[in-house]
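1. starting from these lines, generate the structure:
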Amino acid sequence: MSHKAVSLDRYGDTQLRIGFDHSEEPVVFTACSRALSRSSSIFRSMLYGETVGNEPGIISRRENQIIDVHHDTLVPMTTLLCIIHSKFDQVPPALSVDELYDLVVVARKYDMMTALRPWTAKWTKILGTNTQSTQEEITKALWIYWELGQRDAFYLTARRLTVESRAPVNSCPDGLRTPPGIAEHIASLRLQTIQSLIQVFREMIQKLLVVDEQPRWCRHAAWLGPHRCESMILGSLTFCLWRAGLWPLPDAVHVKDSILDLYTKLKTVVIHDIGQATEDPRRNHQDCNPRQYLSEAVEQVMNRIPNGRIECCDDHFQDWANDIAKKNETSSESQ
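-> All right, here's what the predicted structure looks like:
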């Protein structure tokens, strides 16, 4: 099969063939074996063997051998190889979430995450700025932050994924990488939040259905008096919920909307009241309208969604920081 040849090092002694299993034309890169081995424990093992250690004079390979990396796509591998061969002018200054995700996948595979560090702040800066991101793109951004050890951005993105995900939460394409346990955490938190939002209105309806055995919702209610006030509010409320597709009030497990979509519907519910009583102008039933009460209760539910630490993820970020410190120490000693 024909291929394109690219030289990364004029004195290169190793060839990497990329794209063999993909639709693009394969490319053979002439690379420096020492640059590869310094940057990647995986390539070091491939080139020099597991037992060679750090002895620079021991080489257990053939000169100019071709290493096939069949399963890796060309663009992210090219970027990674340019970085470790100091071809910095060929490193893209900006990447889309899809491009950065693919690059991180390859860097993670070859244990080359530290090679990305000089660019990660710039590359990840734009990830959270797109308010129209799809669920798949947000999930990719979440995994990028996870792998790059960006704790604060990870937690903010996890919250965004929680409030913007529609059911089912794990509906992204097969093979999309996600941090362990995070999908279950988000699905559980989404269900709890939706249940709490619906419960606000369920309890309000129960208050409106109270007869004379308990205190009534109407502020001007009299013992055995008319229920026109509650009836007006109840009818208005159920009509608006019906128009929003929420009547009868569903169980949380049957809600397909995202938390954000449900929140928007509930915040826009219009509730009418009978206003000022004609028989007694001092009785203004606008005071009985639960619009403000419901709005504040819904806001309280939303404010309880955590945007900080997630217990199942804390250990990972601490381990990541420790690993980076260890690699920096090893790098300093080798120099």
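2. rest of the way, CA atoms for contacts and neighbours
-> Will do.
3. ranges for the strands of the chain?
-> 4-7, 14-18, 27-31, 66-69 (DSSP state E).
4. would you map the helices across the chain?
-> Per DSSP state H, the chain carries helices over the ranges 33-39, 41-48, 74-84, 97-109, 117-124, 135-148, 151-164, 182-208, 228-243, 259-267, 291-303, 311-334.
5. out of those helices, flag the one nearest G12.
-> When the helices of the chain are compared by CA to CA, helix 33-39 sits nearest G12, at 7.2 Å.
6. in a markdown table: the strands of the chain, plus mean neighbour count and distance to E136.
-> Shown next, in a markdown table, are those (neighbours: other CA atoms under 10 Å; distance: least, CA to CA, whole Å):
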| stretch | mean neighbour count | distance to E136 |
| --- | --- | --- |
| strand 4-7 | 13 | 33 |
| strand 14-18 | 22 | 27 |
| strand 27-31 | 22 | 30 |
| strand 66-69 | 16 | 27 |
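7. make JSON lines out of the ones you listed and add distance to D111.
-> Formatted as JSON lines, the strands of the chain follow (distance: least, CA to CA, whole Å):
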{"stretch": "strand 4-7", "distance to D111": "23"}
{"stretch": "strand 14-18", "distance to D111": "17"}
{"stretch": "strand 27-31", "distance to D111": "17"}
{"stretch": "strand 66-69", "distance to D111": "15"}
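8. would you mind giving the helices of the chain as JSON lines with mean neighbour count and distance to Q276 added?
-> Converted to JSON lines, the helices of the chain look like this (neighbours: other CA under 10 Å; distance: least, CA to CA, whole Å):
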{"stretch": "helix 33-39", "mean neighbour count": "18", "distance to Q276": "77"}
{"stretch": "helix 41-48", "mean neighbour count": "18", "distance to Q276": "78"}
{"stretch": "helix 74-84", "mean neighbour count": "18", "distance to Q276": "69"}
{"stretch": "helix 97-109", "mean neighbour count": "19", "distance to Q276": "56"}
{"stretch": "helix 117-124", "mean neighbour count": "14", "distance to Q276": "57"}
{"stretch": "helix 135-148", "mean neighbour count": "22", "distance to Q276": "48"}
{"stretch": "helix 151-164", "mean neighbour count": "21", "distance to Q276": "40"}
{"stretch": "helix 182-208", "mean neighbour count": "17", "distance to Q276": "19"}
{"stretch": "helix 228-243", "mean neighbour count": "18", "distance to Q276": "10"}
{"stretch": "helix 259-267", "mean neighbour count": "18", "distance to Q276": "25"}
{"stretch": "helix 291-303", "mean neighbour count": "15", "distance to Q276": "17"}
{"stretch": "helix 311-334", "mean neighbour count": "12", "distance to Q276": "52"}
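9. please give me the structure for this one as well, since I'd like to look at both together:
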Amino acid sequence: GETKGRGDSTPGRGGPVQFDPDGELQLEVGAENAIFVVCPRSLARASPVFKAMFYGGFSEARQATGNWRVKLPEDDPEALALLLNIIHGRFDKVPLVLVDSKIYKITVLSNKYDLTEALRPWAKRWTKAFVEHSANSAQVAWIAWELGDRVLLEDMLDDLLLDGSLNEDGDLVSGWDGQPLNSFEMLALMNVVEPLHKKRMEVLTSLLGPINQLLQSLLGVGEPRRRRCVCYSSQLGYSEANVCDAVVLSSLMKGLAKADLFPLPQPEDCPGPLQDFYDRIRGLGNSIKSLDINAGSRGGKRSDHTGCNPSKELLDKINWVWRHDRSVIDEKHKSHLEIQAKKSGFAPAEEDDPL
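-> Sure thing, here's the model as predicted:
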């Protein structure tokens, strides 16, 4: 028989929600079976997935007798209600501003039912409010993936890379909630968790490289560093240069110990966030010293060791690594983002064809 219900679209508050008063189909949504009365033809026109479900010979198709009901127990009722408002032209019930957690649930369903294009009038406005480091980077990364916003996706993946750390099992975990990224289903669909883990090891290796190279040269077991000592004493010049190296080595080791990085660790022994690691090694610049000598020498000239301090050169190398491209986006990612951007409106507008 006919199902009467409310005209508003707030699920779970009373009886069925009518998105179409003449709707032939009842959707039972979520764990609490919120009932939505909808027009199946409208859903089929908007979504090829719904079209296949309702008119493709599947179990969700209308039976010969009884009411037409379809169960969607895994879907979020509030998120689906918003999509149904869009599909049924009830635009006054679509918020212009949404928090990222709600947009995330909506985009999970827009991906499931191939409804990304339906979000086009609101997509840019919804994501405009996102501020760097202010939200759940994993969820926002998914939103960017679904809407084809490459800039936002790059930012969020970089947040996951810099703020994430390794748990006891060696899994990369979110700096936001401590959950392993490989347990986040939507990130798995994006195929970014393993690239993030690999990129993390690459960055750590590159950051440790210049420090290890300097240590090895000062210990005499690596390539000798270029000496910049200006020693005028013919009798003490050689030993003075060695003393300068010893001062640099000692201060470097003290700086590393102060940063809890001595002995110098291997990349796999650095489980903390990359951002914290970078901040610690950047502080080495204030720790490294060279020989400070005031003794006189030949012709009244003094030895000069101010150019022996390697801190600037070391920090230049470290900062270059840090500024270097950390992107994990590959060509397959780019291709997907281009397709989604055309659906959502994030792609640049194409010029009209000439008449």
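10. TM-score for these two?
-> The TM-score (TM-score structural alignment, normalised by the length of structure 1) is 0.81; 310 aligned residues with a CA RMSD of 3.1 Å.
11. just to revisit the earlier point, now the helices of structure 1 as TSV including distance to R62 of structure 1?
-> Below are those laid out as TSV (distance: least, CA to CA, whole Å):
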stretch	distance to R62 of structure 1
helix 33-39	11
helix 41-48	9
helix 74-84	20
helix 97-109	24
helix 117-124	32
helix 135-148	34
helix 151-164	43
helix 182-208	44
helix 228-243	73
helix 259-267	58
helix 291-303	62
helix 311-334	25
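12. what's the closest of the ones you listed to G19 of structure 1?
-> Of all the helices of structure 1, helix 74-84 comes closest under CA to CA, at 5.6 Å.
13. any idea which of the strands of structure 1 gets closest to N130 of structure 1?
-> strand 14-18 (32.1 Å).
14. mean shift of that closest one relative to structure 2?
-> Its aligned residues in structure 2 lie a mean 1.4 Å from strand 14-18 of structure 1 after superposition (mean CA distance after the TM-score superposition for structure 1).
15. and that strand, which stretch of structure 2?
-> On structure 2, the counterpart of strand 14-18 of structure 1 by TM-score structural alignment is residues 25-29.
16. of the helices of structure 1, which is nearest V6 of structure 1?
-> helix 74-84 (9.9 Å).
17. in structure 2, what stretch matches that closest one?
-> Against structure 2, helix 74-84 of structure 1 falls on residues 77-87 (TM-score structural alignment).
18. out of the helices of structure 1, which is closest to E279 of structure 1?
-> helix 228-243 (13.2 Å).
19. what does the closest one contact?
-> 205, 208-209, 217-218, 247-249, 266, 269-274, 285, 288-289 (CA atoms under 8 Å, 6 or more residues apart in numbering).
20. one more pass at 10 Å, please.
-> With CA atoms under 10 Å, 6 or more residues apart in numbering as the test, helix 228-243 of structure 1 has contacts from 201, 204-210, 216-221, 244-249, 265-266, 268-275, 277, 285-286, 288-291.
21. picking up where we left off before, so for D21 of structure 1, which of the helices of structure 1 sits nearest?
-> Nearest of these (CA to CA): helix 74-84, 10.4 Å.
22. give me the helices and strands touching the closest one, please.
-> On a contact count with 3 or more CA pairs under 10 Å, 6 or more residues apart in numbering; DSSP states H and E, helix 74-84 of structure 1 meets strand 14-18, strand 27-31, helix 33-39, helix 97-109.
23. check the mean deviation of it from structure 2.
-> Looks like 1.2 Å for helix 74-84 of structure 1 (mean CA distance after the TM-score superposition for structure 1).
24. what's the angle from that helix to helix 117-124?
-> 140 degrees (axes from the mean of the first three to the mean of the last three CA atoms, to 10 degrees).
25. sorry, back to before: of the strands of structure 1, which is nearest I310 of structure 1?
-> strand 66-69 (36.4 Å).
26. just to revisit the earlier point, distance from the chain centre to the match of helix 74-84 of structure 1, please.
-> 27 Å (CA atoms, centre = their mean, to the nearest Å).
27. on that earlier part again, nearest to V75 of structure 1, of the strands of structure 1?
-> strand 14-18 (9.7 Å).
28. do you know how far the aligned residue in structure 1 for H336 of structure 2 is from M302 of structure 1?
-> Aligned counterpart of H336 of structure 2 in structure 1: H316 (TM-score structural alignment). Computed with CA to CA, to the nearest Å, the distance linking H316 of structure 1 and M302 of structure 1 is 27 Å.
29. A295 of structure 2 matches what in structure 1?
-> By TM-score structural alignment, A295 of structure 2 lines up with T278.
30. centroid-nearest residue for structure 2?
-> L157 (1.9 Å; CA atoms, centre = their mean).
31. which one in structure 1 is aligned with it?
-> Under TM-score structural alignment, L157 of structure 2 pairs with A158 in structure 1.
32. show me the contacts for its match.
-> A158 of structure 1 touches 138-139, 141-143, 152, 164, 182-183, 185-186, 306-310, counting by CA under 10 Å, 6+ apart.
33. now the buried members of the contacts of helix 228-243 of structure 1.
-> 201, 204-205, 207-208, 216-218, 221, 246, 265-266, 269, 271-274, 285-286, 288-291 (16 or more other CA atoms under 10 Å).
34. in TSV, list the helices and strands packed on helix 74-84 of structure 1 along with distance to D257 of structure 1.
-> Output for those, formatted as TSV (distance: least, CA to CA, whole Å):
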stretch	distance to D257 of structure 1
strand 14-18	42
strand 27-31	46
helix 33-39	45
helix 97-109	25
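35. how about those, which one is nearest W320 of structure 1?
-> Once the helices and strands packed on helix 74-84 of structure 1 are compared by CA to CA, helix 97-109 is nearest, at 12.7 Å.
36. which bit of structure 2 covers the closest one?
-> Counting by TM-score structural alignment, helix 97-109 of structure 1 corresponds to 100-112 in structure 2.
37. do stretch 190-197 of structure 1 as well
-> Using TM-score structural alignment, the match for stretch 190-197 of structure 1 in structure 2 runs over residues 200-207.
38. which residues touch the matching stretch?
-> By CA under 10 Å, 6+ apart, stretch 200-207 of structure 2 touches 161-162, 164-165, 172, 194-196, 199, 209, 266-270, 273-274, 277-278, 281, 315, 317-322, 324-326.
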